[in-house]
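Trainee: I'd like to go over a predicted model; first the sequence, then the structure.
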Amino acid sequence: MVQFCVRRDSALSAGEAWRRLTLWERHGDVVPLTRITVVAGAAAEGGVGTVFVARSGVGALAFDDPMEVVLWRPPVGGRAGVCRLVKRGSLVTGWAEIEVRSGVGGGSRVVWREELRVRGVPRIFDSLVGWVARWVFGRAVRRLLARP
């Protein structure tokens, strides 16, 4: 099991940062070799019960990473927004939590926390898995916040 945290500050408002980070299909634009499909719930509104699948890899080496939104509290009136996802796959399990709050000068601060387990990968590789995950998700958050 790997736990990691990514923090990013943005010039975007908390509401706009939230919107960009929770448009699930866009994650496929910024995570290499990944396509996102929303399979249940209202994609435009997000919300508890929304289920989407990240299909990552190439050909026979691809796998599905289904996730369900179990907590959905958008940022409103200075209150931080929090979205919690549970990974329900057979290969990758765990959870992710996205927190978006107002930052300095009208911008926002994003905190992405995740606990990740990859079945079949020995614990001795947790440090490597954590490093790769932190890099991939840090890059994804940065690109999601930067793209128009």
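Mentor: Everything's here; your move.
Trainee: CA only for contacts and neighbour counts going forward, please
Mentor: Will do.
Trainee: Surely Phe4 is within a strand?
Mentor: Yes: Phe4: assigned to a strand according to DSSP: H, G, I helix; E, B strand; the rest coil.
Trainee: That one and Gly78, how far apart?
Mentor: 26 Å (C-alpha to C-alpha, to the nearest Å).
Trainee: Please identify which of these two sits among more neighbours.
Mentor: Phe4 (16 against 10; other C-alpha atoms under 10 Å).
Trainee: which residues are contacting stretch 87-107?
Mentor: Here stretch 87-107 makes contact (C-alpha atoms under 8 Å, 6 or more residues apart in numbering) with 9-14, 17-18, 63-68, 75, 78-86, 108-119.
Trainee: so what's Val86 closest to, chain neighbours aside?
Mentor: Of all residues beyond its chain neighbours, the one nearest Val86 is Trp95 (4.4 Å), with distances taken as C-alpha to C-alpha, 6 or more residues apart in numbering.
Trainee: Also Met1?
Mentor: Arg117 (4.6 Å).
Trainee: this is the comparison structure:
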Amino acid sequence: MATVVLRRDVPAPAGRVWQVATDWPRHGASVPFTHVVVTHDAGGTGTRFTGRTRLGPWTVDDPMEVVLWRPPADADTDQPGLPGRCVVEKRGRVVLGWAALDVLPLGPRRCRMVWTEDVEIAPAAWTGWAAPAVRLASRAVFGALLRRLAQDAVQEHVSSRGDGS
């Protein structure tokens, strides 16, 4: 498997970041050539969605299911709340593995997102051969995704406050 771990500190509350980062269709706006559709909204564990990536005549569906859903507990004080964790299993014919999103409150208006992606390409024998390329592509794609999600969360937090602070 090809594993990538990315971290990003965000100047917004963990709850807001969680809402933005687990808005699955929003991911399609940041992942190139990809559109994300929720196929079953269970409001957490059991939610299923598919990322469809299209490059010219080639299309790859990446169906996923949320298997763990624990939103963060925001702190109303300077003490951090409890971290949030979401784990998604990839259930496709070509792309397998899992992804985890951890949102760690660092105070009432700051948090850290940690994205861990563990990808296997079917057939499994291809994963070892393709791992370096998959890691490189994953770093670029998911790094851009985290930047975009962080920007969106900060913008939404500022907008909700109305005072720009």
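Mentor: Cool, the structure landed. Just so it is clear, the model here is predicted, and its values are computed rather than measured.
Trainee: Counterpart of the residue nearest to Met1 of the first structure over in the second structure?
Mentor: Matched by TM-score structural alignment, Arg117 of the first structure corresponds to Glu120 in the second structure.
Trainee: buried sites along the helix or strand hosting its match?
Mentor: Element membership of Glu120 of the second structure [criterion: DSSP states H and E] is strand 110-121. Neighbour-count burial for strand 110-121 of the second structure flags 110-121 (criterion: 16 or more other C-alpha atoms under 10 Å).
Trainee: do stretch 81-94 of the second structure as well
Mentor: 81-92.
Trainee: cool, and stretch 24-34 of the first structure?
Mentor: Applying 16+ other C-alpha under 10 Å to stretch 24-34 of the first structure flags 24-28, 30-31, 34 as buried.
Trainee: okay if I get the buried residues of stretch 81-94 of the second structure as JSON lines plus secondary structure?
Mentor: Output for those, formatted as JSON lines (three-state DSSP):
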{"residue": "Gly81", "secondary structure": "coil"}
{"residue": "Leu82", "secondary structure": "coil"}
{"residue": "Pro83", "secondary structure": "coil"}
{"residue": "Gly84", "secondary structure": "strand"}
{"residue": "Arg85", "secondary structure": "strand"}
{"residue": "Cys86", "secondary structure": "strand"}
{"residue": "Val87", "secondary structure": "strand"}
{"residue": "Val88", "secondary structure": "strand"}
{"residue": "Glu89", "secondary structure": "strand"}
{"residue": "Lys90", "secondary structure": "strand"}
{"residue": "Arg91", "secondary structure": "strand"}
{"residue": "Gly92", "secondary structure": "coil"}
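Trainee: nearest to Ser138 of the second structure, of the residues you listed?
Mentor: Nearest to Ser138 of the second structure among the buried residues of stretch 81-94 of the second structure, counting by C-alpha to C-alpha, is Lys90 at 14.4 Å.
Trainee: That closest one matches what in the first structure?
Mentor: So, by TM-score structural alignment, Lys90 of the second structure is matched to Lys87.
Trainee: Now do the strands in the first structure.
Mentor: Using DSSP state E, the strands found in the first structure span residues 2-10, 34-42, 46-56, 63-73, 81-88, 92-102, 108-118.
Trainee: Quick one: distance of the second one to the chain centre.
Mentor: It stands for strand 34-42 of the first structure. Mean C-alpha position of strand 34-42 of the first structure versus that of the full chain (C-alpha atoms, centre = their mean, to the nearest Å) differs by 13 Å.
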